[in-house]
Each structure stands twice: as structure tokens, then as C-alpha cells.
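# Give me the fold of what follows.
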Amino acid sequence: MLSPAITGFATAFALILAIGAQNAFVLRQGLARTHVFWLCLLCAASDAILITAGVLGFGYIVTLYPGLPLYMAWGGVAFLFVYGALRLHAAWQGAYAMQLAGQSASLWATLATGAAFTWLNPHVYLDTLALIGAISTEFPSGAPRMAFGIGAVTSSFVFFFGLGYGARLLAPIMQSTQAWRILDVLIGLVMWALAIKLIS
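Sure thing, here's the model as predicted:
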């Protein structure tokens, strides 16, 4: 059982590791030190649902509705462009009194944004339902495949909580408006780059 679990952990970790919109948002909230636990729990639990569905064969639905990835992609493009514009606008305004004071949007607004980054991102479906689901078929159904899924889900929890709380190590350099402005410019450009990549 240990080998499938390790394979699942390593596979999921490698897929999540790439810096994307969701990771950037978790990092930003971690730096602000607000709503970190609930946001990390939302992201990890969402991954757990999708990974479980992928391991159980939910990817078959995509073959029944081949147009679904296209609709998800355009929804993701729209969201990424808007959020990227908001971050660039925030950098231009330079009003970071809330962040410097350790405050941010409300819990529900933060979770809604985190949910959008998770569920409107077509790559998350490719990674969890398709890729992890496909790799899980290398193991016999039953306990070995379940161990693979548990390893993948555990990896997601380790990654998101590590990212959210590990961001605090960067807190000393995020004590100025200029540092937050640079971060928002970088995040805004990453969002737009990801949106353009989805379009292409």
C-alpha cells in the first residue's frame, strides 16, 4: 500500500507545484495573514473532491460532454482577466493600508474568490479528473487504488497549508506599500499570461 500512496502523493504534488492563479491567491492571503486556514481548507478539500472523483472514474463524464472543457476554459479566461485587472489597478492605486495592518476582504469574499480560482480553472479538471484519474488506473481497483487516491489528497493538504502558512516567512519583506505593489503587478501579469495561454 505504501508504493501507491507515495506515487499518488508525488504525482499530485508535482501537478500542484506549478505557480498558477490559485497558488498566487493563497500566497497573497498567506502574506496578508488573513483567512489562511479556511482558504487552505477550501482549496485542499476541493482538490480532494476532484481527485476522488478522478480516481473513481468521473473523467468519463467529460467524454460524454466533450464541449464542457471549452465552456470551462472561457469562464476561466474571463475570471483571470478580471482578477488580473483588479490586481494591476490595486498596484496603480497603491492603497495597501489594510494589507499592512493585516486585514483583507471578508471571509466569505475571500472564500468566494478562492472557489472561483479553483472551480473555474479548467487545468484543475485536467490535472485531477484526467491525469490523476488516468494514472490511478495503473493500480488494481480496491485498496491499492484507494491508497493512491489518499496519497494524492494528502499531498494537496500538505501543499496548500504549507504555502498558506509558509508565506509568513516572507512577511518581513512585505512591510511596505512598494513590496505589495510589486507583488500585485506580478500576480496581475501572471493572471493575464494564464488567460492568454488558455485562449491559445
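
# Please count neighbours and contacts with C-alpha atoms only from this point.
Will do.

# Show the contacting residues for the residue positioned nearest the centre of the chain.
When C-alpha atoms, centre = their mean is applied to the chain, the residue found nearest the centroid is Q22 (3.2 Å). Residues in contact with Q22 (C-alpha atoms under 8 Å, 6 or more residues apart in numbering) are G114, F117, T118.

# Equivalent analysis for M72, please.
L120, N121, P122.

# isn't the last one right next to G76, touching?
When you say that, I think you mean P122. Yes. Between P122 and G76 there is a contact at 6.8 Å, judged by C-alpha atoms under 8 Å.

# Neighbour count: those two, which is higher?
Each of P122 and G76 has its neighbours counted (other C-alpha atoms under 10 Å); G76 has more, 24 against 21.

# Where does that one sit, in terms of helix or strand?
helix 68-93 (DSSP states H and E).

# I135 now?
helix 133-136.

# And that helix, what's buried?
G133, I135, S136 (16 or more other C-alpha atoms under 10 Å).

# mind checking how far the second one is from G94?
Pointing back at I135 there. Using C-alpha to C-alpha, to the nearest Å, I135 is found at 45 Å from G94.

# ok, now I182?
10 Å.

# Next: F117.
24 Å.

# wouldn't G8 be in contact with G149 here?
Yes. If you go by C-alpha under 8 Å, G8 and G149 touch, sitting 6.1 Å apart.

# Comparing the two, which shows the higher neighbour count?
Legend: neighbour count by other C-alpha under 10 Å for G8 and G149, higher for G149 (29 against 25).

# run this one through as well so I can compare:
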Amino acid sequence: MFHVALTGLLTGLALIVAVGAQNAFLLRQGIRGEQVLPIVLTCLLSDVVAITAGVAGLGIVLERWPSVLPVAQVLGGLYLIAFGIHAAMRAWKPTALTTEGGASLTVGKAIVLTLALTWLNPHFYLDAVLMLGTVANSFGEDRWWFLSGTLLASLLWFFGLGYGARLLRGLFARPSAWRVLDSGIAVLMGVLGVGLLAH
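Sure, this is the predicted structure:
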């Protein structure tokens, strides 16, 4: 049982610890110290729903109807490009380059943005539903131990990134650091978005 849960933990971390749209957004908001808990909980709840669905067998559904993924790719690609343009505008405008400056997110807007960055990303379905669901089901009745390991990975990562980002706050007290971060996020979102549309 323990080794199955450990496998789930390591597999979950391998998939989730990557610089993507969701993690970049959480990192930025963690540094700002703005709406961190709602974002973390939204990320975590999304993983709980998607991974549990994959383990319960939704991965098989996606394998049988692959036409769902291209639609998600187009929507996700367009959204990521729009998000990248917004990040580029933040990098360009001096008012958005301090931990206090820039437009503050309400709880509702933070949750909606997090949901969009998560659920409009087809890689989220491939990783959380299809891949983890397939691997989990290879353990048979022990698949729920695998699920517990992957959900622990999500819990550790999202809370660690969201609240650990504040350790970088001193560095990001300088406007130039925010400019670099937002420029990097803009490039990353653009590349990911174009990549999704190209597929």
C-alpha cells in the first residue's frame, strides 16, 4: 500500500512541478501576497476532481472520444495568448511593477482566472485525467492508494509554491524584477498558446 502511495506522490510531483500557466500565475500572486489561499484551494480542488475522475475511469472516455481534446486545445491556446498579452502589458506599465501596485484581484476574479488557466489547458486533462488515471488503474484495487499519493503531491506543491513565494518578496521589491517576471510569463504564455494552436 505504502509503495503505491509513494509512487503516486512521486508521479504527481513529476507532472505538477513544471513551469506552466497555472504555476506562473500562482507564483506571481504568491509574491504579491494577493488572494493566495483562494488560488491554492482552486488549484487543489481542480486536481482532486480531475485526478479522481481519471482514476474512476474517465480516462477511458477521453481515449474513446479524442475529438474533445482539439476543441480544448483551440480554446486553451487562445486564452493563453490573451493571458500572455496581459502579462506583457503589466511588464510595460510601471504602475504594475510593485508588490502593492497594479490592479488588485478580487476573490472571484482570482478564482475565475485560476479555473480558466487550469481547465482550458488540454495538458491538464492529458496529465491529470488520462495519464494519472491510466497509471493508477494499472494498480488494480490499490489505485486509490495511488490517488492519495498524487493528491498529497498537489497539496504539498500548491501550498508550498503559493506561500513559499513570499520568500522572494524582497527581490521583487524592485520594479525591474517584476518587469522581468511579467516578461517571462508573457513569453511563456505566448509560446504555450501558439504551441497548442499549432497542434
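
# After superposition, what's the TM-score, could you say?
After superposition, the two chains reach a TM-score (TM-score structural alignment, normalised by the length of the second structure) of 0.95; 198 aligned residues with a C-alpha RMSD of 1.5 Å.

# aligned partner of R143 of the second structure in the first structure?
For R143 of the second structure, the aligned residue in the first structure is R145 (criterion: TM-score structural alignment).

# Apart from its chain neighbours, what residue comes closest to that match?
F139 (5.3 Å; C-alpha to C-alpha, 6 or more residues apart in numbering).

# do T11 of the second structure as well
With C-alpha to C-alpha, 6+ apart, the residue lying closest to T11 of the second structure is T150, at 6.9 Å.

# The one you found against L9, yeah?
Yes. T150 of the second structure is in contact with L9 according to C-alpha under 8 Å; the separation is 4.6 Å.

# Between those two, which is the more surrounded one?
T150 (31 against 22).

# quick check, distance from the strand or helix carrying the more buried one to the centre of its chain.
Assigned by DSSP H and E, T150 of the second structure falls within helix 143-164. Relative to the centre of its chain, helix 143-164 of the second structure is centred 13 Å away, using C-alpha atoms, centre = their mean, to the nearest Å.

# And for stretch 3-11 of the first structure?
Worked out by C-alpha atoms, centre = their mean, stretch 3-11 of the first structure lies 20 Å from the chain centre.

# Of all the residues in that stretch, which ones are buried?
P4, A5, I6, T7, G8, F9, T11.

# Quick one: residues contacting the third one.
Meaning I6 of the first structure. I6 of the first structure touches F148, G151, counting by C-alpha under 8 Å, 6+ apart.

# Ok, the one 4 residues further on next?
The neighbourhood of A10 of the first structure, defined by C-alpha under 8 Å, 6+ apart, consists of A152, S155.

# once aligned to the second structure, how far is the helix or strand encompassing it on average?
Element membership for A10 of the first structure, per DSSP H and E: helix 2-17. Once fitted to the second structure, helix 2-17 of the first structure is off its aligned match by 0.5 Å on average (mean C-alpha distance after the TM-score superposition for the first structure).

# Just after that helix, pick out the following helix or strand.
helix 21-32.

# how far apart are that next one and its match in the second structure?
Mean for helix 21-32 of the first structure is 0.4 Å (mean C-alpha distance after the TM-score superposition for the first structure).

# Buried ones in whichever helix or strand comes after that helix, by neighbour count?
Scanning forward in sequence from helix 21-32 of the first structure by DSSP H and E, the next helix or strand is helix 36-55. By neighbour count with 16+ other C-alpha under 10 Å, helix 36-55 of the first structure contains the buried residues 36, 38-44, 46-48, 50-55.

# could you measure the residue nearest to A48 of the first structure when sequence neighbours are not counted against D47 of the first structure, distance?
Spatial nearest neighbour of A48 of the first structure, excluding adjacent residues (C-alpha to C-alpha, 6+ apart): V153 at 5.1 Å. Here the criterion is C-alpha to C-alpha. By it, V153 of the first structure lies 7 Å from D47 of the first structure.

# The residue nearest to R145 of the first structure: neighbour count?
For F139 of the first structure, using other C-alpha under 10 Å, the count is 14.

# likewise A24 of the second structure?
Counted with other C-alpha under 10 Å, A24 of the second structure comes out at 20.

# try the one 10 residues further on
Under the neighbour criterion other C-alpha under 10 Å, E34 of the second structure is assigned a count of 20.
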